[in-house]
Every structure is written in structure tokens, then in C-alpha cells.
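Novice: Sequence unavailable; structure follows:
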């Protein structure tokens, strides 16, 4: 059955404290909304994922969506969650799915197993929600702050998203509920229209990020999930040749000579590329970009580093730090250090604080001391999911 997902991302998240709306904050270096979109877009049972956003959030949403397949063009939500969901449902009407899952952007940890249960429950029942049994006792507290007897815990559940429905059922239910403002979730909308809503097992890990404390816990969990910390090194050297500048760290630096090489001979980016490839055991730069291949003649080395960084991300990893040391008598690296750091961070798609560039001479010893060329040493530290 054709199944689409509406990701509700129009809220302001004021309980999360100062900063941007919570769906545009990061966990483990990755935007919350991007994590959520990727979870569903990467599931083969899903046809399209539709973000519903605030009118002011087109730019950060585009960042979150970049490079993820099967994401529909976002639509603008309303003043309430209910209005936002209806906007998403109406947007799907031109090419309606059979089933629709409705999910909070601030729940970025839904598993493929949970998504499968949601799809199956909607197909079987027409309307269903993930639910968890309570583990704590619930009490009624009177106006004076004293505990009274509570409801029967065995009959109580906490409800999560994705909530799943037959598309035509929930669309008509939302249309019928227009103007009713006390319905807190889509299950309540379906129930108000007279439909019974089934439950299926939720997941404790499928938490909703609401407060600042939630983000602290999520960061801790993200770090634990990337427990395989690896460091590798890279080295490159190129001789001086004809030219009026050298490329170092993606920056053109004026000089009386150029650097000889098949590509643009950027020793810094080459060394960093090898270091990143080493962290995931992916051979070396020559394996991926053979100097015998005319395609890479004169090529900009930012393509090499970007490729290596993408391989780390494809392995589920996160780049923790990149460090490069340039070895030469001239040109002076210091005046260009910050521009190089900025460029490297941009290419690798990591924060500037995770990039270091240093320079030294060889005290006039060796080929660098004789001003015959430039060398670079690099190291890369990445965090990867632990595998045996």
C-alpha cells in the first residue's frame, strides 16, 4: 500500500529554552529535523515524506532536507498542530496515498521496526497509535497538594507518534474537526469522528525532545551510539614547479612558484583525505582518484576531501576533528590559517571548531628546507557505530 509520512515541524518549541526551534537544533552534530526526515525517507515502505513547517523556516528546512531522497516540497503549517496536520493532509490530496503516518519532528529516534508496526496497524485497523504501558504509579493530587487515589494503571498508556491511518479516514476526520481546538493528537481527531483507534507497541527510545534536559540526554545517547573512536593519519608532498600561487587547504596563496601534481597539488587536502579514508579502512587517495585517470588532471582537491567525508557519513560516522600541519620555508601559512580552517570545515561539513591548521619549518633541512617543495601531515578523528 502506498504510504506517505507527514512530519509536523511548525512548532516553536519554547519549553526547550533559548535558541532556535527544537527541530532545528542539533544532536550529535546533526539537525533534529534532518535525523527525523532521514529515518522515514530511508525506509523502503515509505513513498514520500512531507515536512510541514512554519512560514519563517524555509531556509533551515532546506538545510535539513539537502541530499535526502523522497522528501516532498514542504508546506506551511497553521497556528496549531491540528491545523498543521490538516495542511499536510490537504497537500497530499492531489496524489493521495493509501496510508499516512503522522509524526512529530522532535522524535528523531523512531526505528524501522516501529515504522513497520505503524504501517501494519493502519492497514489492519484504519487508525492506530504506538503506546507504552506506564511504569510509575499515577496519583490524583488535590488542591492542597495531597495525594488521593489514582486511576487503574493497567488501563493507562502513554501515546507516541508516528500515529498511522487510512488516508481518507483521517483526512475526513480532520475536515470534520475544523474549529475544534481541544483535540491534542490525531487519535483524538479520529475518535471525535467516531472511529475506534487501535494501539500497537511503542518504543521507550522513541522519545520526544521537549526540554533542555531532553537535549542533554539525547546528546549523551548519541555519543554512546558512536562509541567506536578511530584516528588515522595522512601525509603528502609536492615539489615546486612553475606558477604564481600554491593551493593549501583549499586556498590559493600567492607565491613565486606553483606545486607540481596531477590535480591542483593541494598537499593539505590530500593529507586530510588520506587521514579520513584511513579511519574507515577505505584505502588511499590514489585508489579513489588514480593519477593515471585524466578526469582528475588539474582537479580541485576539495572534491577529494568531500568524497572522503561523505564515505565517513555513509558509514554512519561523525567527524570529530581534523588536524593538519604544513611543513615549508615559504610561503607563510599564518596569514591564511583561518581562511584554510574555514574552507576545510566547509568542505568536510563540520563546525570550524573541529578543524586545526598549523605550520612549521624543517629548520632548513631536507627538501623543504632547501625550498624544493611543501609537505603536509594530517590526522583525522571520527566516531563510528560500534560493530564487532
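Specialist: Everything's here; your move. Treat the numbers as computed from the prediction; the structure is a model and nothing was measured.
Novice: Going by C-alpha atoms from here, please, whenever you check contacts or count neighbours.
Specialist: OK.
Novice: Quick check: the gap between the nearest residue to residue 69 once chain neighbours are set aside and residue 102.
Specialist: Take residue 69 and drop its neighbours on the chain: the residue closest to it by C-alpha to C-alpha, 6 or more residues apart in numbering is residue 41, 6.6 Å away. For residue 41, the distance to residue 102 equals 14 Å [C-alpha to C-alpha, to the nearest Å].
Novice: Repeat that for residue 232.
Specialist: Distance, residue 232 to residue 102, using C-alpha to C-alpha: 43 Å.
Novice: One more: residue 16?
Specialist: Computed as C-alpha to C-alpha, the residue 16 to residue 102 distance reads 22 Å.
Novice: swap in residue 169?
Specialist: According to C-alpha to C-alpha, residue 169 and residue 102 sit 13 Å apart.
Novice: try residue 42
Specialist: On the measure of C-alpha to C-alpha, residue 42 and residue 102 end up 16 Å apart.
Novice: just residue 303 next, same as before
Specialist: From residue 303 across to residue 102, the span is 38 Å (C-alpha to C-alpha).
Novice: Now stretch 185-202: buried residues?
Specialist: 185-190, 192-193, 195, 197-200, 202 (16 or more other C-alpha atoms under 10 Å).
Novice: Second structure follows, compare the two:
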């Protein structure tokens, strides 16, 4: 029993970026999911992958967790079409004693072991087998001009998937026959196998076994992954921070990593960014990990004039080192001037960039003290902040 994973395509329909089979899903390359499925299936003896000629480094990274497996063969180099790539993979297996071969698209990372079981059983019983799912939409033909043609009977239609399973010798011979006949237009091995005169049956597929193809699909699954990550981090914590800096000489202040024009600057050992200092303390407070002065002492000349983004990024890194994420950040600037409103969105964008979170997870507000206190006398600025983080549940909750 051999599994042949097709991963030679460029994935151009998936938009800009890496070929889709090497993009990350659940923190690992999509191809790794298929390798994991077949390498850990008890009925599969060999696993081979067909890759693009210039994809070797990407493949090696995706296959690195399985490098010690004796089941995993060296990758074969594919051709200009899926049909040519499958044939290259079949030929790479020619010296092995194989009864059944499972052909699977690397862009289908959600196939299950139960689906593989059904593919194997159906191939042994019938010689050729492809998974299919029922069609729920009305299906019609269209002419070359886009005009509507006949409506097809959807009860007799199936959307085909992989893994498809075949008698290895017959599929290899069918590919050779197709090449000899000048047929290079098959996008599905079941169609090629049937064209060569062999029986192919359709067994029950899985609706979850989708093929990732378009940019929209990747966006949907990325959002789903983010939500699932949040839901698995059940230790929800909140911290607060407060910071004050006096006005001094200068023509601008730094707020939330953004230079805001003003008649004065802010005095401080670093760049005196009250917004980032308050947010940094809020994150550290949620972690129970001291405060900004403990990690970046004002007595240390290293931090004289430093960009406060370094402090904020360090606090975020500490959250991630604990397996957590930033759920939300909120800050209020306190002072009579300068006005925050015209710079609010730039501040939110910069904070989101530093922390690696979505813009919707950052709030920036401002208020005055009705001319009361040091802020009301325009002697300086203050900021108060809150940070909500999510960490994995641990036994120390008791």
C-alpha cells in the first residue's frame, strides 16, 4: 500500500505568497497534514511526494518532523500538469512491490484516517475508487457564451475528492497509455483510469475534506484558526498600567509610537512615551511579571533615549513564551494638549504593529482633567491602560 501526495503545483489561484501546499495552517505547512495522515496510517507502507522542481527547500522544511520515518521516500519531481506529476510519482514507485496506490492532493489537509480506510477497502473490492460528496446546489451546463443549458440531475452528481485509490499496476499502465495517445488533459486520475477501460466506483467522501484553492478560503481558515486558538486559552487575565511624564523642551511628543507635534516634548529616560509605558506595564501586570522598571531600569544607560516599542515588544514576547496571546489593549491619554483625536488611528495602527495583533484589538482614547491637577495645568501627560491576555490553563489556578 503506497500513498502518493501531489504537491508540485504553484498554487497560483490561491493568490500571492508561497505555493499553497507550503502555507501555514494550524502552525504548520499544509503539506505536513497529509504527510502526517499517511505516515501514521497502519495500512500504508510507503509514502512518496511529488514536488515542484524548485520546491526542495520548502518540502524539506515541511517534511522535517518526519525525517526519521522509514516509510517516507525521497520526493519525485513533477511535471507541467497534474497528470504529468502523478505519472512521475508512479514511475518513482516502479521498483517497489505495490498493490494499491492512494493518490492525494496536498491541498486537502482535512482528510481523515476513516476516509483512507474507505478508499482502501473500496479499491480492493473494485480496483478503482474515488471519494465523492453529494451536490446540494442546482447544477446546470453552460454554453461557451455563458448561457444556461440543461439542468443536471443532482441526485446523480457527486463532487469528487482525494485520496483516490487504484490498482497500482493498472493505474501506471493507464498513464502510459494516455501519454501514448497524446492525452494530457486529465485532471482526475479516476477519469483517466476509467478512460483506460477500468471500473471506478464512487464511495462516500467527507464534506470537511475541502481543497484549499482561493485566497478567500485561506482567509476563512486563518480566522477560524485564530478563534480556535483563543477558545483553547482558557486562563483569561487582565492587567492595568499607569504612567506620567512631565513636559520639557521640544517640538513633539511620542504617543503610542507616533510623533505628535506639540509646543513641548516629554522628559524621560527613554523616549517618554506614556502610552507604550502604560500598556507595557498592563501586559506585565496581567502576566504577574513585575513592571517596566524591573526589566528596563531607568538607571541603565542602555535605555537612554530608547524607542519604547522595544519595551512593548518584550512584554508581548513574554506572553507568547508562556503560550499566550494578546486579546485586547486599551489606553487613555490624560492631558489638555496635544489633541489625540487627529492621531488616534495612527497610534492604534502602530500599537497593533508592535504587538502583532489586529487593529480591532487596540483601543485609544483621550480625556482632560477639567484643568485640575498637573495635567490640567499643562505640566505633563499621563496615560492609564488595560491589557487582556489569554494563557493556557495550568494547575496553579488553585
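Specialist: Looks like it arrived, so ask away. Because the structure is predicted, anything quoted here is derived from the model rather than measured.
Novice: tm score of chain vs chain?
Specialist: Once superposed, the chains reach a TM-score of 0.61 (TM-score structural alignment, normalised by the length of structure 1), with 273 aligned residues with a C-alpha RMSD of 3.8 Å.
Novice: that older thread, comparing residue 303 and residue 102 of structure 1, which shows the higher neighbour count?
Specialist: residue 102 (23 against 16; other C-alpha atoms under 10 Å).
Novice: show me what contacts the more buried one?
Specialist: 5, 6, 7, 8, 85, 161, 162, 163, 164, 186 (C-alpha atoms under 8 Å, 6 or more residues apart in numbering).
Novice: What ranges does the stretch 101-250 of structure 2 have for its helices?
Specialist: 113-126, 168-180, 189-195, 215-232 (DSSP state H, counting those that start in this stretch).
Novice: Contacts for the last one next, please.
Specialist: Identification of contacts with helix 215-232 of structure 2 by C-alpha under 8 Å, 6+ apart yields 13, 14, 15, 25, 26, 212, 325, 327, 390, 392.
Novice: again, only this time at 7 Å
Specialist: Residues outside helix 215-232 of structure 2 that contact it (C-alpha atoms under 7 Å, 6 or more residues apart in numbering): 14, 15, 26, 212.
Novice: Alignment lookup: the third one to structure 1.
Specialist: Taking TM-score structural alignment as the alignment basis, one finds that residue 26 of structure 2 is matched in structure 1 by residue 28.
Novice: Which residues are in contact with its match?
Specialist: For residue 28 of structure 1, the contacting residues are 219, 222, 223, by C-alpha under 7 Å, 6+ apart.
Novice: any idea how far the first one lies from residue 21 of structure 1?
Specialist: With distances taken as C-alpha to C-alpha, residue 219 of structure 1 is found 17 Å from residue 21 of structure 1.
Novice: Likewise for the last one?
Specialist: Between residue 223 of structure 1 and residue 21 of structure 1 the computed distance is 22 Å (C-alpha to C-alpha).
Novice: what's the answer for the second one, then?
Specialist: Here the distance between residue 222 of structure 1 and residue 21 of structure 1 works out to 20 Å (C-alpha to C-alpha).
Novice: who has more neighbours, these two?
Specialist: A side-by-side neighbour count of residue 222 of structure 1 and residue 21, using other C-alpha under 10 Å, places residue 21 first with 18 against 15.
Novice: surely that one meets residue 15?
Specialist: No. Using C-alpha atoms under 7 Å, residue 21 of structure 1 is not in contact with residue 15, being 9.7 Å away.
Novice: Could you find the counterpart of residue 183 of structure 2 in structure 1?
Specialist: Matched to structure 1 by TM-score structural alignment, residue 183 of structure 2 sits across from residue 180.
Novice: those strands in the stretch 1-150 of structure 2, which residues are they?
Specialist: 2-7, 24-25, 28-29, 46-51, 76-77, 100-105, 128-134, 140-142, 148-151 (DSSP state E, counting those that start in this stretch).
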